[in-house]
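> Got a predicted structure plus its sequence, pasted below:
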Amino acid sequence: METSRHPYLKSLAQHGYIQGVTLHTKATNTPLCHYFGGVRYALAPSERWRRAQKLPQSYSYGTKDQPGSCGGNTGVCPQPGFMDLSGQDDWTEDCFQCNLWVPLGEPPREGWPVLFFIHGGFLQFGDPNTFSAAALLGDAALNAIVVVPAYRLNVFGFLYSSELEQDATSTGETVGNHGFWDQRQALEWTRDHIALFGGNASQITISGYSAGAYSAFYQLAYDLQIPDGQSIIKRACLWSNSPVAQPKPPSSAQIQFNQLLSVLDIPASLPWNEKLSALRAVPSKTLLTSAMSIDINQFRPTSDSVFIQPTLFHSFDTGAFARKLSARNVRILLGECRDERNLYATWFPPTQNSLQSLHQRLLADYPSPVVDALINLYYPDGRLPADCENWETDAFGRVYADMQVHKMQRGLIHSLAAGGAEHLLYRYRVEYRLKCADKTLPPSWGVTHATDQYIWFWGNGEVIDPEEKPIVRRALIDPFVKFVHGEDDIQWGTANHQEIRTLKPDGSVQIIQDPFWDEAMRVWKALREVGEPDHVSAAKL
């Protein structure tokens, strides 16, 4: 959907003024919503791998005569390229800004509800500027503010080591998981400032796609461990992802850090502070290139005992997590696309067509005991299954999609239902593809990972064909809007946790009994029997 922009001045009370825009459809000049881009939510830290700083009470975005310019985009964390989605023009390590879409007119007395959306990209790439909520607000009747933050990614956001532990101790900070702390900072900024935009801070739905859904889950897990009075999240949407296994322990993270030092020729014998000084002096592009060249080149969260408790997955087994969720009455909408694997197969596939290469690739994402168990579950005789064309893309794509979405999400659902939180779950499955998805994803991939972003974001800047609109509106968008609005009855139609609201290829909506449940339980339970990663398993990497 092509839009035109009209300047829109916004007062943020004691924080001054910003200059955003009102978006109109170009074809009819119909106003859709207000947009504010690149709104700062935190100050950059003094050095890499430190916590971003909360905006001071005295912070001003600008004056009425010289308002802060907020009609563009956020900064973008340096990142590897993928499918021509990652450019370098707006790379900056100071990416602590968010984009906001705000409904037109006066807000209701209590304020508009808020949809806080975290972008995906395997935690390695992505940015808020590839999303547009304009049509979702202006055409699909979502009367909510949408907030999409940028955050640190890959080596900039998820590096961890004993050296960084010492550095954090010296400054009184937490260590590691900086990308998650950035998201949290943006979420707290939203809670504290969204009323200035007409929002209701007590009605925040956290959401995310892919790694954004993974992030949203960990934000929810963190929210559940803090006192009720400090919690932020009211509802959650987990689109096409789920927690997989207990994130790696610090000992495992150290191996990755040492590999990075080696490739940059930084002596391991140096004192910890000199190692970090050398790393911090490396230009961002060089650091990124070096980080992507090491064996363990996927930078992922660490069980740091502050943001992520090492007992998190144990709390799934005991039902403690589900009981906390029930006590807070946090509803979760979650689901999948039919052909997730076809896009997953393209992300750093194994370098050789062999089981050994597949095993090595999976180690970049998952603890060694989990990978060993997976290989035994999927390939017990060490041979390529008859329905797989090769190890590099087909076998890899299937197991990767099962881990990231299909089987592990069902495992989460199982643990929540067993713990008494079944009534909080709204499951979906998408088997229908909008035509506008063809612009970025090959039609031959089917209803693959990310095709449904064009549904949830009502075209995401593209135009949905008129005959497709009533199909996706009835199937998913109308109940989703009710969910974000906080309505009790969203008319989802499922009766228990093994039923799925399914948008079929012909556009019909069916409530189906999950045909993949038993196999998912076999994999989930086998992986839970492996236990949590520890120092012994880390040594096997």
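Received, thanks.

> okay, CA-based contacts and neighbour counts for the rest of this
Will do.

> Which residue lies nearest the spatial centre of the chain?
In the chain, the centroid-proximal residue (CA atoms, centre = their mean) is Gly212; its distance is 0.7 Å.

> and the gap between that one and Tyr222?
Gly212 is 15 Å from Tyr222, where distance means CA to CA, to the nearest Å.

> now do Glu499
Look at Glu499 and Tyr222: by CA to CA, they are 28 Å apart.

> quick one, what contacts Ala211?
By CA atoms under 8 Å, 6 or more residues apart in numbering, the residues touching Ala211 are 119-123, 241.

> What's the separation between the closest residue to it other than its chain neighbours and Ala134?
Leaving aside its sequence neighbours, Ala211 sits nearest to Gly120 (CA to CA, 6 or more residues apart in numbering; 4.3 Å). According to CA to CA, Gly120 stands 19 Å off from Ala134.

> also this one, for the comparison:
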Amino acid sequence: MKDLFNVKLRLLTATLLSIGLLHASPGFANGVDTPATQASVNTGTTLYNGISTDYGASFVGIPYAAAPVDALRWQPPQPAVIGSEFDATVAGAACPQIASPYGVGSENEDCLSLNVYKPKPRQGKNAQQKLPVVVWMHGGSLTSGVSSLYDPVKLVKRNLVVVTINYRLGALGYLSHPALAAETEAGNSGNYGLMDQQAALRWVRDNIAAFGGDPDNVTLSGQSAGGYSVLANLVSPASAGLFHKAIVQSGVYTLEEPTQQQWEVAGSALAVAMGCEDQSAECLRNLEVATILENQGSIATQYPIVVDGATIPQQITNAISTGEFHHMPVMNGSTSDEFSLYVAALNELVGNPVTEENYLQSIIGAGIPEVIAPLAQAEYPVSDYASPGLALTALGTDAAFACNAQAMSFWLAAFVPTYAYEFADPDPAPLLPPISFPYGAYHGSDVQYIMQTPNSLIAEKSKPQKALEHQMLSYWASFARHGNPNVNLAPYWFRFKTSLPVMQSLKPWLAYPTLNFHQKHHCEFWYGFAES
């Protein structure tokens, strides 16, 4: 099974995933519906003063680790010193990232904060019962994104406690370097952003009960690079016991993580580019944040999770396909037109639309190896689609996401209860300007159905879309509560099994099981290029 699905196509992952979290501007989500009064929670060590909302209360900008500055830069996260009282009414800063049309610029390293959103207290016999907890990790290629973009009011209204987190990004979050490795007992470097996520989960374990959450019923969820981070935490020994269910939305499924030693070569080259010819940790820690951000792209377009033998002991796909991960129920899925954002951002919106004449070159430009590109062109002829852009969208969606998501579901289902889905709303609220063909269910379009995001406010959802939103929220809430998405009166969602790979199709008005995902997305074609 492993060999069959280990597809070796490496598309422009960094570009794709940064597109997946274009919604990156600060200060959107404080969880505040209307101006309201103060709400307070006492954890026993700190009194957190937040804001009372129409649905409950929000507590934002809570430090879960000390600011990773000076001597703590490129160190595992250390405990935060907060004091006896904390003002949790202002969202924390985004972690350092380059300003772009797709992200928020920030040079503030004091960014390791989280936000807690809780519903109103319940009445009656269940008033003291702790609620399921959902921890959300944003996407953005591990180089951009911020938690304050996601207002989880829709989930909170389903009687869930929701936590959204920031974590270190780019070189500051994922640099490996020999000088940094020499400082640690295990000799590892890199994966600092992943360690931040684990520190946030430990904060949840230790404090969430005071906010009404159940520390023994935590679902870790994320989209795009956030979904990839969920998979990494499933594999990491340091995440053991910190969460109990997992939701992966359009994650990265076949990325080959470099070894720490391989990535240290890139880290050493980056040190030289930034002026640290002596390769010392002291020089690296004295660099201005702006210098790091300006130079990190000169060495690599993405800063990956690495196999360091400690935080990540082996390739993520190897671990999952052989059952060497934390066993728990998993929900895993993708959207039906993931790649349309890529075609828009790198073709349509920059004056280079896909045409019949440049179709083959556009396939290669999308990251398909030249030896495979002509075969892919024949598999996805322009004549089968309404436009060349739609043809490339279908090709890229299948190669980069759909078939790899299905492969991950096969691996997971061999060991744990797995629920697979495809989000297929043909007309969600847009994220980018109009192009010559419909975006369809683009990468990240499913998020607006479970979270309030900036683009979800662009247009009122239609009645069928509202029905889909209600259905999805019911599924997500039930999964967080029970590890099973099925609820009363909902279309039944069958488990994905290796012998019966059924997916749940999520469309306006209708959610239903389907067995034709494999054929629809040409997966037999793409699996044919698997490594043997």
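Yep, it's here. For clarity, every value in this text was computed on a predicted model and none was experimentally measured.

> TM-score for the pair, please.
Put the two chains on top of each other and the TM-score (TM-score structural alignment, normalised by the length of structure 2) is 0.79; 475 aligned residues with a CA RMSD of 3.6 Å.

> re the thing from before, between Gly120 and Ala134 of structure 1, tell me which one has more neighbours.
Between Gly120 of structure 1 and Ala134, counted using other CA atoms under 10 Å, the more crowded position is Ala134 (31 against 23).

> corresponding residue for that one in structure 2?
Here Ala134 of structure 1 is matched to Val153 in structure 2, going by TM-score structural alignment.

> Pull the contacting residues for its match.
31, 55, 117, 451-452.

> And for Gln302 of structure 2?
Gln302 of structure 2 touches 14, 141-143, 170, counting by CA under 8 Å, 6+ apart.

> what about the closest residue in space to Asp402 of structure 1 that isn't next to it in sequence, how many residues close to it?
Nearest residue to Asp402 of structure 1 in three dimensions, chain neighbours excluded: Met408, at 6.8 Å (CA to CA, 6+ apart). Close neighbours of Met408 of structure 1, defined as other CA under 10 Å, add up to 24.

> do Ile299 of structure 2 as well
When neighbours are defined as other CA under 10 Å, Ile299 of structure 2 has 15 of them.

> and if you look at the one 4 residues further on?
Neighbour count for Tyr303 of structure 2, taken as other CA under 10 Å: 25.

> hang on, it packs against Arg168?
No - if you go by CA atoms under 8 Å, Tyr303 of structure 2 and Arg168 don't touch, sitting 11.0 Å apart.

> hey, what's in contact with both of these two?
Going by CA under 8 Å, 6+ apart, residues that sit against Tyr303 of structure 2 and also against Arg168 are Tyr174.

> picking up where we left off before, ok, the contacts of Gln302 of structure 2 in structure 1, which still hold?
For these, the aligned pairs still in contact in structure 1 (both residues aligned by TM-score structural alignment, their matches' CA atoms under 8 Å) are 143, 170.

> want to throw the contacts of Gln302 of structure 2 into a markdown table with secondary structure?
Below are those laid out as a markdown table (DSSP: H, G, I helix; E, B strand; the rest coil):
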| residue | secondary structure |
| --- | --- |
| Ala14 | helix |
| Ser141 | coil |
| Leu142 | coil |
| Thr143 | coil |
| Gly170 | helix |
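
> out of the contacts of Gln302 of structure 2, what pair is the most spread apart?
Ala14 and Gly170 (10.8 Å; CA to CA).

> Of the two, give the one with the bigger neighbour count.
Gly170 (26 against 19).

> Under the alignment, what does that one map to in structure 1?
Checking TM-score structural alignment: Gly170 of structure 2 goes with Asn154.

> how about Phe479 of structure 2, what's its match in structure 1?
So, by TM-score structural alignment, Phe479 of structure 2 is matched to Phe483.

> and the next element down the chain from the helix or strand hosting that match?
Using DSSP states H and E, Phe483 of structure 1 sits in helix 478-485. Per DSSP H and E, the first helix or strand lying C-terminal to helix 478-485 of structure 1 is strand 499-503.

> Make sure Gly83 of structure 2 is actually in contact with Thr43.
No - Gly83 of structure 2 lies out of contact with Thr43 (CA under 8 Å); the separation is 11.6 Å.

> more crowded one of the two?
Thr43 (15 against 9).

> and the more buried one, what is it in contact with?
Neighbours of Thr43 of structure 2 in contact, by CA under 8 Å, 6+ apart: 207, 210.

> Show me what Ala291 of structure 1 aligns to in structure 2.
In structure 2, Ala291 of structure 1 lines up with Gln296, judged by TM-score structural alignment.

> do Arg338 of structure 1 as well
Arg338 of structure 1 maps onto Ser336 in structure 2, by TM-score structural alignment.

> Just give me the neighbour total for that match.
There are 29 residues near Ser336 of structure 2, going by other CA under 10 Å.

> cool, and Asn166 of structure 2?
Per other CA under 10 Å, the neighbour tally for Asn166 of structure 2 reads 28.

> Ala310 of structure 2 now?
14.

> So it: helix, strand or coil?
Here Ala310 of structure 2 is recorded as coil under three-state DSSP.

> residue in structure 1 matching it?
Under TM-score structural alignment, Ala310 of structure 2 pairs with Val306 in structure 1.

> Quick check: that match vs Glu173 of structure 1, distance?
For Val306 of structure 1 relative to Glu173 of structure 1 (CA to CA), the value is 11 Å.

> now the strands for structure 2?
Taking DSSP state E as the test, the strands found in structure 2 are 38-42, 47-52, 56-63, 85-87, 113-119, 131-137, 161-165, 213-223, 245-249, 330-335, 418-423, 503-507, 510-514.

> quick one: the longest one aligns where in structure 1?
Mapping strand 213-223 of structure 2 onto structure 1 (TM-score structural alignment) gives residues 199-209.

> Now do the matching stretch: everything it contacts.
Contacts for stretch 199-209 of structure 1 (CA under 8 Å, 6+ apart): 107, 110-120, 144-145, 190-192, 194-195, 213-216, 232-241, 450, 453, 484, 486.

> Mind doing that once more with 7 Å?
By CA atoms under 7 Å, 6 or more residues apart in numbering, the surrounding residues in contact with stretch 199-209 of structure 1 are 110-120, 145, 191, 194-195, 213, 216, 232-240, 484.
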